[in-house]
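Participant: Please find the sequence and the predicted model below.
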Amino acid sequence: MKVSIAYDHAGTRIAEVLKSEVAKSGHEVVYLDPEVAFDDYPDAAEVLALSILEGKTDRGILICGSGAGVSIAANKFPGIRAAVCHDCYTAQQGVEHDNMNILCVGERVIGEELARNLVRIFLKAQPSSEERHRRRSVKIETIEKRYLK
């Protein structure tokens, strides 16, 4: 799986840790801005969301101070399902039940070891094929289409 990573100025430290974790998990890392962090989290979210929507990467990891800003910005793109996950259950359930394709974390909220665990869980999880989860995904897609202008 190809996994992109992007971050703003408040996510620089943990980005390096997570880049290494993705590679150790056997996935290809697509580091979207390896030399400098984005000044503004919406820019990081846009670049990463587009990498998924254009088929360049399969999933992504976004990092800012809280995780909230990158999540809000990424979810503005139809087809993107980003969530802030600061616990293991949400990182797994978000993929399995909600078809989450971007993991958002806050460097100022969680430590490195939890961040590593979240990435491992996020990358191992697969979307459920259960009818109830597929039905809910279709409803989300319908909402996106209805309000897309």
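Facilitator: Received, thanks.
Participant: contacts, neighbours, all on C-alpha from now
Facilitator: Will do.
Participant: Could you count how many residues lie near the closest residue to Gly94 other than its chain neighbours?
Facilitator: Nearest residue to Gly94, sequence neighbours excluded (C-alpha to C-alpha, 6 or more residues apart in numbering): Met100, at 5.3 Å. By the criterion of other C-alpha atoms under 10 Å, Met100 has 23 neighbours.
Participant: Let me see the contact set for Ser4.
Facilitator: Shown in contact with Ser4 (C-alpha atoms under 8 Å, 6 or more residues apart in numbering): 29-32, 48, 51, 57-61.
Participant: can you check Ala23 too?
Facilitator: If you count contacts by C-alpha under 8 Å, 6+ apart, then Ala23 has Val29 around it.
Participant: Roughly how far does the residue nearest to Gly94 sit from Cys85?
Facilitator: Relative to Cys85, Met100 is positioned 11 Å away (C-alpha to C-alpha, to the nearest Å).
Participant: got another, please set it beside the one above:
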Amino acid sequence: MIAIGSDHGGFALKQEIIAHLKERGIDFADVGCYDEQSTDYPDYAKKVADMVLSKEAETGILICGTGIGISITANKIKGIRCALCHDIFSAKATREHNDANVLAFGGRIIGPGLALAIVDEFLNTPFSNDPRHIRRISKIEN
């Protein structure tokens, strides 16, 4: 299952991603927000992070206006490795090298077509299990 959340700035892109997940038959949990009324991105970063850390969700997707605030917030939570990606290469590399467990976007930065391709790449790319990357992730976690 994928946990997905956004603030008002990411709401429209979140709706596009949810439709894409449904189309692909991927289970997801939408933790909010549920409209474009002003709201606070840290609330949704925490909800998604909690689901990932509890293993209720395999991974998470977060969206705010730029993706910056929501990714910073998620990365403050121990055990979360959130990657802000606006290109396919970064999505692939962060899964292979960083074993990122949350993907972030800026809803006012990226269009839905590219965002959906990035989601697919992120979800379909496994961690490499390369000892170099394992060592580096361990340093991040410590």
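Facilitator: Received, thanks. Because the structure is a prediction, the values reported are computed rather than measured.
Participant: re the thing from before, I'd like to know which of the contacts of Ser4 of the first structure are part of strands.
Facilitator: Counting by DSSP state E, these place 29-31, 59-61 in strands.
Participant: Dump those to TSV, plus distance to Ser4 of the first structure and neighbour count.
Facilitator: Shown next, in TSV, are those (distance: C-alpha to C-alpha, whole Å; neighbours: other C-alpha atoms under 10 Å):
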residue	distance to Ser4 of the first structure	neighbour count
Val29	6	20
Val30	4	20
Tyr31	6	18
Arg59	6	25
Gly60	5	27
Ile61	6	27
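Participant: Output the longest helix belonging to the first structure.
Facilitator: When the first structure is parsed with DSSP state H, its longest helix is helix 131-147.
Participant: for Asn98 of the second structure, what are its contacts?
Facilitator: Asn98 of the second structure sits next to 81, 127, 133, 137 when contact means C-alpha under 8 Å, 6+ apart.
Participant: Show where the host helix or strand of Ala93 of the second structure falls in the first structure, residue numbers please.
Facilitator: Per DSSP states H and E, Ala93 of the second structure falls inside helix 88-98. Counting by TM-score structural alignment, helix 88-98 of the second structure falls onto residues 88-98 of the first structure.
Participant: Could you give me the buried positions within the matching stretch?
Facilitator: Residues 88, 90-98 are the ones in stretch 88-98 of the first structure that count as buried (16 or more other C-alpha atoms under 10 Å).
Participant: cool, and stretch 41-55 of the second structure?
Facilitator: For stretch 41-55 of the second structure, by 16+ other C-alpha under 10 Å, it's 41-53.
Participant: Can you lay out the residues you listed as a markdown table showing distance to Met1 of the second structure?
Facilitator: Listed next are those as a markdown table, based on distance: C-alpha to C-alpha, whole Å:
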| residue | distance to Met1 of the second structure |
| --- | --- |
| Tyr41 | 21 |
| Pro42 | 21 |
| Asp43 | 20 |
| Tyr44 | 17 |
| Ala45 | 16 |
| Lys46 | 17 |
| Lys47 | 14 |
| Val48 | 11 |
| Ala49 | 13 |
| Asp50 | 13 |
| Met51 | 10 |
| Val52 | 9 |
| Leu53 | 13 |
